[in-house]
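Engineer: Show me how the following folds:
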Amino acid sequence: MPVWERPEPQPRAAPVPLNRAKIAAAAIRVADEHGLDGLSVRKIAKELGVGPMRLYDYVVNRSELLDLMVDAVYARIAEAGPQPGWRATVLDIMHRTRAAALDHEWFADLLGARPHLGPHALAVGEATAAALSQAPAVRDIDDLQRTLGALNAFLAGALRREITERRTARATGTDLSAWQAAHGPYLQRMLATGRYPTVARLVVDGAHLDADETFRHNLTTVLDGITEREGA
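Structural biologist: Here you go, the predicted structure:
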């Protein structure tokens, strides 16, 4: 039986009461600090102040634990209030998802890995699909499936790239400015050869947007492309 439908174990007389929500919250704190590779039953139990074996009354394996953690993050995304129209609804959900992923970087590692079927994940999926189904170019279920697939692919790719850049900067102690300073002279010499004219235009004349502006601009471009196709 899926963890979502399995009843919580009966409360026991113990100094520290447990439930799945409490376990998920502790696991999220551990993952936020140590990443998914550092997530272990022992660390979660220590965070809760209980013995590790008690956790197996509530989750039978790591997959169930990840499901609970992911759905707890989706609960935050699902808090989006009603927006004026389908487009505003989709944009709000996408921006909330990005904000949640930046707060819980491990969340992006699990996007697209497998379907998320918890109640809050399903609520977010329903809200997104219902909004996109109202776009003028989405005429039938096939259009809706393709549109959802393209939007989710963009979201997973954009979040993973942004979070990978953040992790790299932390691991190397080199931010974007320092990286540009270190590699700038080499890049200038290569561009001066004239062999890469289009890359040169991008580097010299292209807008250098910050992460917020980049996500907002690219999301708008993708949404325009998949919901307002010419001739649709």
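Engineer: all contacts plus neighbour counts: C-alpha atoms, from now on.
Structural biologist: Fine.
Engineer: Give me the contacts around stretch 79-92.
Structural biologist: 93, 96, 127, 128, 131, 132, 134, 135, 219 (C-alpha atoms under 8 Å, 6 or more residues apart in numbering).
Engineer: among these, who's most crowded?
Structural biologist: residue 132 (24 neighbours; other C-alpha atoms under 10 Å).
Engineer: which residues touch that one?
Structural biologist: 86, 87, 90, 138, 144, 147, 148, 227.
Engineer: To check against the first, give me the structure of this:
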Amino acid sequence: MPNELVWDRPEPPSKPSPTPLSRDLIVSAAIRLADEGGLDEVSLRKVAAALNAGPMRLYGYIETKDELLDLMVDEVYGEIELPPPGTGWREGLTQIAAGIRAAAKRHEWFVDLVGGRPRRGPNSLRHMEASLATLEGKPEFPTIDHVLGAVGTVMAFVHGAVRGEVTEARAERSTGMTEEQWQRASGPYIERMLATGEFPTLAKVVYDAEHTNSAAVFDIGLSYVLDGIATRHTPA
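Structural biologist: Okay, the predicted model is just below:
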């Protein structure tokens, strides 16, 4: 069947084998590899080795690495608890945003694969449906275009903020320096630059701003986005 998706294609019939195999086992093994070493560690050959199976056996379950990545993303979407029907739109989007952040903290590679074209797996579709349904029918959002605009704005913030956190975590591992250590090492240079008087606003950031942790920064940023949506969509 042309353009048949992996979710539409049945798995091969089970056969007696010393090494059991299924899509679920393949996806779980791939996620373990990605969690431990990033997406570069995910290949059909390495997944097969982790399952003590021949690489050719995997092709009965998945045809390409892209299919495997789709299945991995869908599995992570399935980990995210969705708000029950009837939840207020602000509370619902807050829960969904927190769920995406928590999933990305568990699986850093997740942020490299979200965004762009919508995912088509069943868990991804359930996540999308719940996100839209949180706003659909609320008087603040009279049309589906209003719903799409609000949800898209929140997702853009969430994906960007979480990607920033993951990038910082990767930088700490690659350099061996925490953000605080890096800031201290850069301190003398930054102080000399600020002393020129050319960067007065940046000086306020360095000397006067309250430097909170990443979770607080995420929550504050999300509240700004939700406040903006609320202001734009206040019922008359």
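Engineer: Tell me how far the corresponding residue of the second structure for residue 63 of the first structure lies from residue 43 of the second structure.
Structural biologist: Correspondence of residue 63 of the first structure to the second structure, assessed by TM-score structural alignment: residue 66. Distance of residue 66 of the second structure to residue 43 of the second structure, given as C-alpha to C-alpha, to the nearest Å: 10 Å.
Engineer: Mind checking which of the two has more residues around it?
Structural biologist: residue 43 (18 against 10).
Engineer: contacting residues for the more buried one?
Structural biologist: Counting by C-alpha under 8 Å, 6+ apart, residue 43 of the second structure has contacts 30, 65.
Engineer: got TSV for the contacts of residue 132 of the first structure, with secondary structure, distance to residue 165 of the first structure and neighbour count too?
Structural biologist: As requested, the contacts of residue 132 of the first structure are exported to TSV (DSSP: H, G, I helix; E, B strand; the rest coil; distance: C-alpha to C-alpha, whole Å; neighbours: other C-alpha atoms under 10 Å):
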residue	secondary structure	distance to residue 165 of the first structure	neighbour count
86	helix	31	19
87	helix	29	18
90	helix	25	20
138	coil	34	20
144	helix	32	21
147	helix	27	23
148	helix	26	18
227	helix	29	20
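Engineer: Which of those sits closest to residue 166 of the first structure?
Structural biologist: Nearest to residue 166 of the first structure among the contacts of residue 132 of the first structure is residue 90, at 25.5 Å by C-alpha to C-alpha.
Engineer: Could you look up the SS state of the match of residue 63 of the first structure?
Structural biologist: Three-state assignment for residue 66 of the second structure (DSSP: H, G, I helix; E, B strand; the rest coil): helix.
Engineer: That one: what's it in contact with?
Structural biologist: Contacts of residue 66 of the second structure by C-alpha under 8 Å, 6+ apart: none found.
Engineer: and the most far-flung residue of the second structure relative to its centre, how far is that from residue 190 of the second structure?
Structural biologist: Relative to the centre of the second structure, the most outlying C-alpha is that of residue 196, 40.4 Å out, by C-alpha atoms, centre = their mean. Using C-alpha to C-alpha, one gets 10 Å for the distance from residue 196 of the second structure to residue 190 of the second structure.
Engineer: Next: residue 60 of the second structure.
Structural biologist: Counting by C-alpha to C-alpha, the gap from residue 60 of the second structure to residue 190 of the second structure is 57 Å.
Engineer: same question, residue 45 of the second structure
Structural biologist: Applying C-alpha to C-alpha to residue 45 of the second structure and residue 190 of the second structure gives a distance of 47 Å.
Engineer: Helix or strand: which one has the aligned partner of residue 169 of the second structure in the first structure?
Structural biologist: In the first structure, the residue paired with residue 169 of the second structure is residue 166, using TM-score structural alignment. Using DSSP states H and E, residue 166 of the first structure sits within helix 141-172.
Engineer: Tell me the helix or strand right after that helix.
Structural biologist: helix 176-191.
Engineer: so where is that next one in the second structure?
Structural biologist: Using TM-score structural alignment, helix 176-191 of the first structure pairs with 179-194 in the second structure.
Engineer: mind listing what's buried in that stretch?
Structural biologist: By 16 or more other C-alpha atoms under 10 Å, the buried positions in stretch 179-194 of the second structure come out as residue 194.
Engineer: What's the average distance for that stretch when superposed on the first structure?
Structural biologist: Averaged over the aligned pairs, stretch 179-194 of the second structure sits 1.1 Å from the first structure after superposition, using mean C-alpha distance after the TM-score superposition for the first structure.
Engineer: again, but for stretch 154-169 of the second structure
Structural biologist: Stretch 154-169 of the second structure sits 0.9 Å off on average (mean C-alpha distance after the TM-score superposition for the first structure).
Engineer: which residues are contacting stretch 206-221 of the second structure?
Structural biologist: 161, 165.
Engineer: for the counterpart of residue 52 of the second structure in the first structure, what are its contacts?
Structural biologist: Under the alignment (TM-score structural alignment), residue 52 of the second structure pairs with residue 49 of the first structure. By C-alpha under 8 Å, 6+ apart, the contact set of residue 49 of the first structure is residue 16.
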